[in-house]
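J.: sequence and predicted structure, then a few things I'm wondering about:
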Amino acid sequence: MKHKVKFLIITLIAFCGIAIGQERLIQKGNEKFESYSFSPAIDIYKKVLEKGYVSADLLQKLGNSYYYNADYKEAAGIYKQLVSDYTSDVTAEDYFKYAQALKSIGEYDTSKSIMNKFIEETKKDGRASAFTEDRDFMSEIEENSGRYTLGSFEYNSPYSEFAPSFFREGLIFSSDRDTGNFARYRHTWNAKDFLDLYEVNADSSSIENVKKLGENVNTRYHESTSVVTKDGKTMYFTRNNSEKRKTVKDNKGIVRLKILRAQMNEEGIWGEIEELPFNSDSYSVANPALSPDEKTLFFASDMPGTLGASDLFMVSINQDGTFGTPVNLGSNINTEARETFPFVTSEEILYFSSDGHPGLGGLDVFATKILRQDFSGKVLNVGDPVNGQSDDFTFIFNEELRTGYFASNREEGLGYDDIYSFTETKPLTFDCLQKVTGTVRDKISNEVLVGATVKVIDENNVELLSAITDSDGNYNLELDCNKGNFVRALMEGYVPFEEYIGVSDGKPKIIDFYLERDRITAGFGDDLAKLLQLSTIYFDFDKYNIRKDSEVEIEKVIAAMEKYPSLKLKVNAHTDSRGTEEYNLWLSQKRAESTVNYMIGKGISSSRLVSEGFGETKLLNECEDGVKCSAAQHDRNRRSEFIILE
């Protein structure tokens, strides 16, 4: 009995020792995981699994470690075990990463099924909303594919090369080639140490032309993702948070990233390096990019206010070199996942990498058109062959040459990350249709012009489209708000008029045209009333004072005489046949004189006006005395004329 008790105690002690050993091992793995050291975390978690210990938390952390280390095949296997064995412990984020991992290894149908589970778990998540919209994302990606022809980059090594940026006639890029240290954590905020920045003339094929930037830029720690101003004198780049040759950790033991600014001195050496004021020891700021006018800096960060693991931000660069307040680019760009590695082209197209927007797997490259610092435009996946099942990132593009570079960790590469060159054969199109509506009118009479033509003409004077005004003088057009256009109104007998609409945010615009008469179409003897499309000038029965409604019509004639100072008119008044001839002649003369006196009272010189009454002597129809006519037929004869004398 004593021997059995002794054996039981020894067994319990051994078991407890094993359990304590496993707990310590798991604790060590968790420490590595929390500090984003995923490769060591993977090694530790695998040892624990090999010893037979498994839990939902362990599988979640191991799956995430593989996921963030871009080993999507292993990640998918671990997530599958998690979902199968610990269904009640699976979070929405687990489903999302599992779906992304499956997509990255080409299992699209299963990925879609798992994504539906993610949507069921959290419909408020922006990523869920994106996938539940009535859009066929795979068809859209396929439509955008085939726009690029890939080429090689002569300076790739068996190690990592990524983050190309334009510099002079060549490039600056990041690599760990001098240390042989694989930089597998560069997509997280604790990018591995010993990445350095290198310069190369892209037109040369000799590896000897690859030169490491000076020691002011490169340190014993991590430097990557740079952008240089057009004059080649200022560079923004990413570096580990460090001070006095030692890394600085936050309260979680994480070495964060910061953006620094370097100035090139007269000797051509990078110096005068300074931190940007919005850097922090408690969050990361990385991956700088500049706007075309170099007045705005774009970057990635997980600072407070970030929607996901990392978001894209922008900050204004003041004329004196100081900075404004960083602004998040918003939920149309940023998701609850990772948005990073921004680049802005000369035509203000923002390219970036994300694993939150619908893609082909891992990090994909996306593009959106910036409209006056508005980021609400459609986000497009640039498609294959730039994007694939692996991580694709650090995309840069020269729109003038239609060439560029990006990095990827696809299997056929020479190293862990490789840089690829590309040529764009078909530009991306960003639908931005702006509705332009309005009315075309006579400038003087304010009457609508029916049948006027309104054209859209581009900046190269090429007519793009046109519309004809309807019975109310209205037109309706849709034009491309990504480009500047002229909107031109034309009508026979009128001087054409146009208005320029520059690149805009696409909001509807109303343009009303008021066309001026071409003075050549009006000459001696013409009736200005017809030219101005005046309504009948009415007088009360048996009266000759000007009525209020008639004042409006006469004011149009006055406006014409003010515009054309040499214009002289004869005001003719006519009546219908009702009443005696003598009375109608007298009444028409009084009405003509009353009209002239009204115009003189409004400032028109009497030397420019003549009046005459014709009574019923010049009827326009057969409605003479004794002929039965309708009121409308009689009305046709009751008219005023403004005959041009000069």
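T.: Happy to help now that I have it.
J.: okay, CA-based contacts and neighbour counts for the rest of this
T.: Fine.
J.: quick one: residue 135 from residue 99, how far?
T.: 18 Å (Cα to Cα, to the nearest Å).
J.: between the two, which one's more packed in?
T.: When neighbours are counted by other Cα atoms under 10 Å, residue 135 and residue 99 differ, and residue 99 comes out ahead with 26 against 10.
J.: hmm, residue 117 and that one touching each other?
T.: No - when contacts are counted by Cα atoms under 8 Å, residue 99 is not listed as touching residue 117 (9.4 Å).
J.: now the longest strand seen in the chain: how far from the chain's centre is it?
T.: Counting by DSSP state E, the longest strand found in the chain is strand 433-442. Counting by Cα atoms, centre = their mean, to the nearest Å, strand 433-442 is centred 25 Å from the centre of its parent chain.
J.: next up, a second structure to put side by side with the first:
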Amino acid sequence: MNTLVRNIFLLSFVVLTAGSTLAQKGDIRKANKEFDRFAYIDAREIYLKVVADGYESAEIYERLGDTYYFNSDYTNAAKWYDKLVTKFPDETDAEYYYRAAQSLKSLGRYEESNRLLDTYKAKGGEGLVIKKFEDDPNYLKSIVFKSREFQLAKVKVNSELSDFGPSFYMKDKVVYATAAGAGDGKVYNWTQQPFLDLYIADVDADGQLSNPTKLGGDINTEYHESSTTFSKDGMTVYFTRNNFLDGKKGRDKTKDFKTLRLNIYKATKTGENTWSNIVALPFNSKEYSIAHPALSLDEKRLYFSSDMPGTEGMSDLWYVDILGNDSYGEPVNLGPDINTEGKESFPFISDKNNLYFSTDGRSGLGGYDIFVTPLDKDGKPGEITNLGAPTNSAQDDFGFIINEENRVGYVSSNRSGEGSIADDIYLVKEMCTITIQGVVTDATSGDVIADAEVTLLDENNKLLNKTMSATDGTYNFTADCNKQYTVRGIKDGYNPYEKIIETPSATGVVDVPLPLQRVGPCPPDDLGCRLNLQPIYFDFDKSNIRKDAEIELAKILAALREYPEIIIHIESHTDSRGNDAYNMQLSERRAQSTLKWLVGKGIDPSRLTAKGYGESQLVNQCSNGVDCTAEEHQLNRRSMFIIKN
């Protein structure tokens, strides 16, 4: 793109071009159809109250962190993982250092994340995250162009003059601007080229353009027209034109020369190739330019480029809300997340709600470069990425549009370096696509699992896509090449499972099986099971409450405080060593000791009963006369908590 076009907002009769049209927490899972009278017992809330009472353990912090991490609440996940790795470093597995690092990275706390990755590596962590970290310790902040594998080829409708600014019209046509169509012999003095008109061309199966025809009706005039965006029904177009309507020129008040600024107009389709009812948008001005319209996906917002008052650089990206009946909201600047002290222009909103735009205000390959950022549901931009080569070059690259479903698009560029006459349109094809697929199974039985939630996350743990496994357990995602992803499987009754992968550099398929480990079913009346209670162990021939047992009892205490209607029965058991009658008495003392501990913490005795069962209900084979280890015997020295109401 030549100097004249780059300085669109400073000079008269100049036209720039533009194209047309991952998470909150996941959706709440459907509740079980069968009513569970104890479903209100929320383990997370119990754990939080246990911690508030001053009790802590590695297991509690792990589980608190996990409840947030697997719901993408990385702020709270980072909080509890930090307590885990700080207070219980020797008891913390490598995977939790990774999860802690990922949580911090998602919050932009890169230095802390890197320190945890060091520990993750030292504890035996491996995989892609370590490779990237070793190759570039500053990779999270490095300015690198994540080049996508595009192939470019000039379209066949390019002329000897300037051709640029494609936009999609319906599914099989493209509208673009060209200086080759003027037949009245007029030329623009600055470029010595004819004024620009809008043309429409057919798109064939390969994406090539053919059969160019001038856009009919009242759109094309003796001045410049360019930069279109069409409504999805094909009946409305917004386009850029010099300030000229109904034969009248709108010049600014510059003393030394008069300037026809750029304005945006709307037209409606009134025939097969006829556009009429030209309306100037109400926020146009003679004193500054407004150009390059782009519709949001819901067509309720119009993006554009302007140097109006409030612009941070030479030109910024703005938007207005479309209110209907030719009424619009006040222009809103997209702000410093997008705009720089340079020039931003050529907005395009893709079918996946990604905002592509060009700017010379960011680090790039030269001139205007094309960048992309995802927009959330409120239109807020995310991470901004340079498309890299070959889409960007050392010259000016602008007016990028793409259908992200079939990965075919177009871009304008003067990469041959011959000035304005070198503006050409290039067909863009993204050749490298990856299918991530797999089967969700039960890790023990190998049975397929249907309706498991499978999510795809990027290297920063940002949600990209989500699906449910099919009846045969299968799932699939479409992903980019040369990128790190996390595939995560979640299903009620199973522990979450996630796998970190790196996609290859060539189109292909990556299989990622998701074996989920079933969580043992909890009897509806077993409170300890519901709270993942570790057994309340006792020392041999002792009935006093050990310190490690207090941590577990604190969970029961918190549940009783939280749910005052609960009444529980305490069951205490011994191992088989010793006299049977003695063990019955010992277990009774242990049951009563457990009850007294809870009463001592303020629980009404009427809500508690306790009974010892001696060695009558062993959990393993270690009965009288069986040779067992100390650890196996200890499994039988336990207390259980049964909900009675």
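T.: Sure thing, it's come through. Predicted model only: the values in this text are computed from it and were never measured.
J.: re the thing from before, which residues of structure 2 does the longest strand of structure 1 align to?
T.: Using TM-score structural alignment, strand 433-442 of structure 1 lines up with nothing in structure 2.
J.: can you list the buried residues in that strand?
T.: 433-436, 438-442 (16 or more other Cα atoms under 10 Å).
J.: can I get these in CSV with distance to residue 355 of structure 1?
T.: Formatted as CSV, these follow (distance: Cα to Cα, whole Å):
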residue, distance to residue 355 of structure 1
433, 28
434, 31
435, 34
436, 37
438, 44
439, 47
440, 50
441, 53
442, 56
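J.: closest to residue 159 of structure 1 among the residues you listed?
T.: Among those, residue 433 lies closest to residue 159 of structure 1 (Cα to Cα), at 46.0 Å.
J.: tally of neighbours for the closest residue to the closest one other than its chain neighbours?
T.: Nearest non-adjacent residue to residue 433 of structure 1, counting by Cα to Cα, 6 or more residues apart in numbering: residue 480, 5.0 Å away. Applying other Cα under 10 Å, we find 20 residues neighbouring residue 480 of structure 1.
J.: same question for residue 381 of structure 1.
T.: Using other Cα under 10 Å, residue 381 of structure 1 has 30 neighbouring residues.
J.: so where does the spatially closest residue to it that is not a sequence neighbour fall, helix or strand?
T.: The shortest distance from residue 381 of structure 1 to any residue other than its chain neighbours is 4.5 Å, reached at residue 366 (Cα to Cα, 6+ apart). Secondary structure assignment for residue 366 of structure 1, by DSSP states H and E: strand 364-369.
J.: could you do residue 46 of structure 1 as well?
T.: Applying DSSP H and E as the criterion places residue 46 of structure 1 in helix 38-50.
J.: what is the longest helix along structure 2 packed up against?
T.: In structure 2, with assignment by DSSP state H, the single longest helix is helix 580-600. With contacts defined as 3 or more Cα pairs under 8 Å, 6 or more residues apart in numbering; DSSP states H and E, helix 580-600 of structure 2 has these neighbours: strand 568-573, strand 608-612.
J.: just give me the match in structure 1 for residue 286 of structure 2.
T.: So, by TM-score structural alignment, residue 286 of structure 2 is matched to residue 281.
J.: quick check, residue 229 of structure 1 in contact with residue 294.
T.: Yes - assessed by Cα under 8 Å, residue 229 of structure 1 is found in contact with residue 294 at 7.2 Å.
J.: looking at those two, which is more packed in?
T.: More crowded of residue 229 of structure 1 and residue 294, by other Cα under 10 Å: residue 229, with 18 against 14.
J.: which non-adjacent residue is nearest residue 260 of structure 1?
T.: Setting aside the residues directly before and after it, residue 260 of structure 1 is nearest to residue 275 in space (Cα to Cα, 6+ apart), at 4.5 Å.
J.: kindly report the same for residue 176 of structure 1.
T.: Counting by Cα to Cα, 6+ apart, the nearest residue to residue 176 of structure 1 once its immediate chain neighbours are dropped is residue 195, at 4.5 Å.
J.: neighbours around the alignment partner in structure 2 of that neighbour, how many?
T.: Applying TM-score structural alignment, one finds that residue 195 of structure 1 aligns to residue 196 in structure 2. Residue 196 of structure 2 has 29 neighbours, counted by other Cα under 10 Å.
J.: just checking, residue 196 of structure 2 touches residue 225?
T.: Yes - shown here, residue 196 of structure 2 and residue 225 form a contact pair, counting by Cα under 8 Å, at 5.7 Å.
J.: which neighbours do the two share?
T.: Here residue 196 of structure 2 and residue 225 have residue 177 as joint contacts, going by Cα atoms under 8 Å, 6 or more residues apart in numbering.
J.: got a list of what residue 587 of structure 1 touches?
T.: Contacts for residue 587 of structure 1 (Cα under 8 Å, 6+ apart) come out as 542-544, 613, 615.
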